[in-house]
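1. give me the fold of what follows.
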Amino acid sequence: MDGKPLPDPHLAAAASWHPVEGTPAKKRVAMGSSIGATIETYDFIGFGTAAALYFNTVFFPSSDPLSGTLLSFATLGVGFAVRPLGGIVGGYLGDKIGRKPVLVGSLLLMGIATVMIGLLPTYQQVGVWAGVLLVAVRVVQGLAFGAEWGGAILMTFEHAPWRRRGLYTGITQAGFPVGLLLANLAFLASVPLGDQWAWRVPFLLSAVLIVVGIVIRLKVEESPEFEEIKSEGEVAKNPLLEVLRTDWRNVLRAFCLRIAETAGYAVSVTFLLSYLESEDLAERPVILTGLLLAAGLGIAATTLWGALTDRIGRRPVYVFGTIVTLAWGVPLFLLINTGTAALIVIAFVMSYTICQNSLAGVQGAWFSELFAVKTRTSGASLAYQLSAVVSGFTPLIATALYAGVGWIGPALLLSAYGLLGLVAAVITTETWGPKERAEVAELERVAIASRGATPSAPTHQVAPPATATSEGK
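-> Just a heads-up that it's a prediction; the model follows:
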């Protein structure tokens, strides 16, 4: 060593959580989590596309198009409404028995439910039972998707190099635009099959993806940080109650941060799909092409936004994204209302790659850093999935606003979500500011120097730096 002291004494305490430079499995874990996120998003978001384009007449009476659209979006919202329950159960199990079992179980459950959607009878075949069965399967989807996110993100975060956690969790978050891309490719390719098979085939194709995802996830190693607290007997007895008792403020902050992203997406993409079609502003190929382009660009955008947070911090990127969302509401609908294909595509790209991806790319690292290790899955999952209740019913709210006051209603709703996210970003603790970045840079320097002095010694390992958690305050 050169005698230079560590920036913070607590960082010198030896621990076997994992190396500051990440575990040997870090890349495999990131890709495995991302692939799983891709598959689950394909299933879950595919439902949103089908709800906007097909389900209003397939599962509900076609005599009243507006009522059918409202019922279709209400069914979409049911899946979001039960996601907090899935997040609670998945988070609890993730903190009690490990992250990996939750990853595998949630993917299997999602796959079964999605294939069943493709096999459901229609309203013309069984009447009101069609809608009832759709809701039942949607509930299962919501539970599975609610359990998915926390396990995937936490596995990636806890294997990743400390100075590149934004990039690595951004890779996992990029699985969501990949899923969006694949889902919309499937729906675009199935259009020539006719209304009966155009919505069934994309759900049935999910079976192939599920098998691939299960095989990959079974090979992923358990989180080293969970293994450490388990070996030391530090696993929380009731992680959910503990995080609510000690860290409820961070749960609330993350909840508000998440609403700006997920509810904003529900207005600027999900609601917009039905708006474009109901107003006859664009044909389905144009709509789906815009979604495909946005999703394709979103894969790189999400990863790059996450990587940017490693350089400048989590909060600045989030503040930028929420400001853009706040300002984007009215201009978005002005572009859409022109009915010009190119402008409609630009609107989708702007809404997704900047407004949504700039926020989603930050959440994996920022939300994880807000909570202590033993309650991290419960805290992050609860905040993340509670916001799904708001976003799930946002298309329904936007449709009602549009019916009452016209397009200005949904436009202002989008801006309101951006404002909420901006306020939350300003009051949430920065977990990766200049001080934290300097501390970890010093830890890397010490680790490299240690290996240079003793080549046969294991990688230098230390406890993670303090963040805005109940343990780090």
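
2. use CA for all of it now, contacts and neighbours both
-> Fine.

3. list the buried residues in the helix or strand where residue 398 lies.
-> When secondary structure is defined by DSSP states H and E, residue 398 falls within helix 376-405. Judged by neighbour count using 16 or more other C-alpha atoms under 10 Å, the buried positions of helix 376-405 are 376-402.

4. for comparison, sequence B:
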Amino acid sequence: MTNSPPKLSLQMRGPVHGTGNQTRVAFGSTAGAVIEAYDFIGFGTAAALYFGTVFFPSKDPLVGTLAAFATLGVGFVARPLGGIIGGHLGDKVGRKPVLVVSLIVMGLATVLIGALPTHAQVGALAPALLVTIRIIQGLAYGAEWGGAILMTYEHSPWLKRGKFTGFVQSGFPVGLLLANLAFLVSTRLPGDWAWRVPFLLSAVLVIVGLIIRSKVPESPVFEEIKDSGAVVKNPIKQVVKDDWRNILRGIGLRIAETAGYAIAITYMISYLHSSKLATSAETILALCIASALGIGATMGWAALTDRVGRRPVYLWVTLFNAAWAIPMFLLVNTGLFLAVVVTVVISYTVSQNALAGAQGAWFPELFQANTRSSGASLAYQISAMVSGVTPFLTTLLYMHYGWTGPALLFLAYSLIGFGATLVTRETWGRQERQEAERISAATPTDSFRSDVPARHALAAKAVN
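-> Prediction:
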């Protein structure tokens, strides 16, 4: 019984009880994810509150905001290329090297933003430098996610894959919290220091992250692939050829989460500020409360997928988001600070955190192990182009239709996610959970690498 290979739907998932390093790997991956999120998301906050006037001065503040959001979008457009590079290297040379390099690149780029001259100092050169560095940020962020998630996923026990990948996904709200706390404190600083300091502080976080990540061992699944000679020559080409449908499904799933976030959080910051519904300090405080709660919410939603499956969580939450599109704007339009806090908290802890929590385990399970890094990264990062242009598009919609334009766009994104969920297979349904429980119970807990017939899985070269 213990030597029988698992069902094809459970193959190529690594040791059934994990490697014994799962906690250390999850912590290391999460630490890096926190720093990457701090760096990348901090730009969004600065774009909404400062960059419109600092780098794109205009007589019309809305024009400056549009330009700042366009620069924000450039980073998202660059993320798919980063995902291609990171995914390719993750499948060719390993998950760990991608984690280290992406963290270094992101950190250097973020510190440089904090040191940039403004438009008042060097004219048009300032926004040109900002756009260039934002592209570099996008490349680094696009490369990072796949490695962090797969390292954690492939080290973790089968029955707790959602829980452990949820730690990594919670790095996003931790980074959001740190970024907004930094901006909340820095708003009291004089002049440009109000936006420079949060970026310069990234240098400290990067040093800590590199120390932690340097001690993380390589993925056991990648080592099995390398030892068996199953490394694919061109993983990007292979996964597009074999799994293009899952890539498209993943893009649809991600649009509901990441593009929805771009409206409910990123654009909402600007909307509250420009409509004078909340002060900058109140807006950032609401974000801090939401992101603090979002840490536990993300891990909770992710762990829930271990018990009920990945798909049910997505189905119910995308339906909720469709129903939430209009009420979230009606609430903030009251101008009451409590209503603003409640709206931001719900939009974040439910609308975004639940979907992000489910993605950590679901996306890797949709692809074969030897092209998993490329496939998951492509699906995850291509959708970022949509979310990147969303604040810009939402601002245009607001100019023509008022708040109903952004609300209806949020509704559309939610329905796209719901439709993608309907056509995406469940990878951790009742049969998979029962089979995994059977294998787990029949396998010694101290066997680690030897407890899964990985080479049988590699010979099958399939997960469904």
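
5. overlay the chains and give the TM-score.
-> Once the chains are overlaid, their TM-score stands at 0.96 when taken by TM-score structural alignment, normalised by the length of structure 2; 463 aligned residues with a C-alpha RMSD of 2.1 Å.

6. tell me, the helix holding residue 398 of structure 1 lands on which residues of structure 2?
-> Aligning helix 376-405 of structure 1 against structure 2 (TM-score structural alignment) gives residues 372-401.

7. got the contact list for residue 209 of structure 2?
-> Contacts were defined as C-alpha atoms under 8 Å, 6 or more residues apart in numbering; by that measure residue 209 of structure 2 touches 28, 31-32, 35, 103.

8. which one of those is nearest residue 459 of structure 2?
-> Nearest to residue 459 of structure 2 out of these is residue 28 (C-alpha to C-alpha; 31.2 Å).

9. quick one: what's aligned to the closest one in structure 1?
-> For residue 28 of structure 2, the residue aligned by TM-score structural alignment is residue 32.

10. now swap in residue 211 of structure 2 and tell me
-> With the correspondence set by TM-score structural alignment, residue 211 of structure 2 lines up against residue 215 in structure 1.

11. ok, that match - how many residues close by?
-> Residues near residue 215 of structure 1, counting by other C-alpha atoms under 10 Å, number 12.

12. what comes up buried for the helix or strand harbouring it?
-> Taking DSSP H and E as the criterion, residue 215 of structure 1 maps to helix 200-218. Using 16+ other C-alpha under 10 Å as the burial criterion, the residues of helix 200-218 of structure 1 that qualify are 200-207, 209-210, 213-214, 216-217.

13. which one of the residues you listed is nearest residue 87 of structure 1?
-> Comparing these against residue 87 of structure 1 with C-alpha to C-alpha picks out residue 217 as the nearest, at 18.9 Å.

14. how distant is the helix or strand harbouring the match of residue 28 of structure 2 from the center of its chain?
-> When elements are assigned from DSSP H and E, residue 32 of structure 1 belongs to helix 26-53. Its chain's average C-alpha position is 9 Å from that of helix 26-53 of structure 1, according to C-alpha atoms, centre = their mean, to the nearest Å.

15. again, but for stretch 324-333 of structure 2
-> In this view, stretch 324-333 of structure 2 has its centroid 25 Å away from the chain centroid, taken as C-alpha atoms, centre = their mean.

16. residues in structure 1 matched by it, start to end?
-> Mapped onto structure 1 using TM-score structural alignment, stretch 324-333 of structure 2 covers residues 328-337.

17. in the stretch 51-200 of structure 1, which spans are helices?
-> In chain order, the stretch 51-200 of structure 1 shows helices spanning 55-58, 65-81, 83-96, 99-117, 123-126, 129-159, 165-173, 175-190, 195-198, 200-218, with DSSP state H, counting those that start in this stretch as the criterion.

18. just name the most buried of the ones you listed.
-> Between these, helix 165-173 has the highest mean count of neighbours, a mean of 30, where neighbours are mean count of other C-alpha atoms under 10 Å.

19. and that one, what does it pack onto?
-> Identification of packing neighbours for helix 165-173 of structure 1 by 3 or more C-alpha pairs under 8 Å, 6 or more residues apart in numbering; DSSP states H and E yields helix 26-53, helix 129-159, helix 284-312, helix 357-369.

20. output these in CSV; the columns should cover distance to residue 75 of structure 1.
-> Converted to CSV, those look like this (distance: least, C-alpha to C-alpha, whole Å):
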stretch, distance to residue 75 of structure 1
helix 26-53, 8
helix 129-159, 6
helix 284-312, 22
helix 357-369, 24
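
21. select, out of the ones you listed, the one closest to residue 324 of structure 1.
-> Within those, the stretch nearest residue 324 of structure 1 is helix 357-369; the backing value is 9.8 Å (C-alpha to C-alpha).

22. that closest one vs structure 2, average offset?
-> Mean deviation of helix 357-369 of structure 1 from its aligned counterpart in structure 2 after superposition (mean C-alpha distance after the TM-score superposition for structure 1): 0.3 Å.

23. what does that helix contact?
-> Contacts of helix 357-369 of structure 1 (C-alpha under 8 Å, 6+ apart): 153-154, 157, 165-166, 169-170, 173-174, 254, 258, 261, 298, 301-306, 309, 314, 317-318, 321-322, 376-377, 380, 431, 467-469.

24. got the angle for that helix vs helix 165-173?
-> Calculated by axes from the mean of the first three to the mean of the last three C-alpha atoms, to 10 degrees, helix 357-369 of structure 1 forms an angle of 110 degrees with helix 165-173.

25. what about helix 357-369 of structure 1, distance to the chain center?
-> Using C-alpha atoms, centre = their mean, the mean C-alpha position of helix 357-369 of structure 1 is found 9 Å from that of the whole chain.

26. go on, stretch 396-411 of structure 1?
-> Chain-centre distance of stretch 396-411 of structure 1: 26 Å, with C-alpha atoms, centre = their mean.
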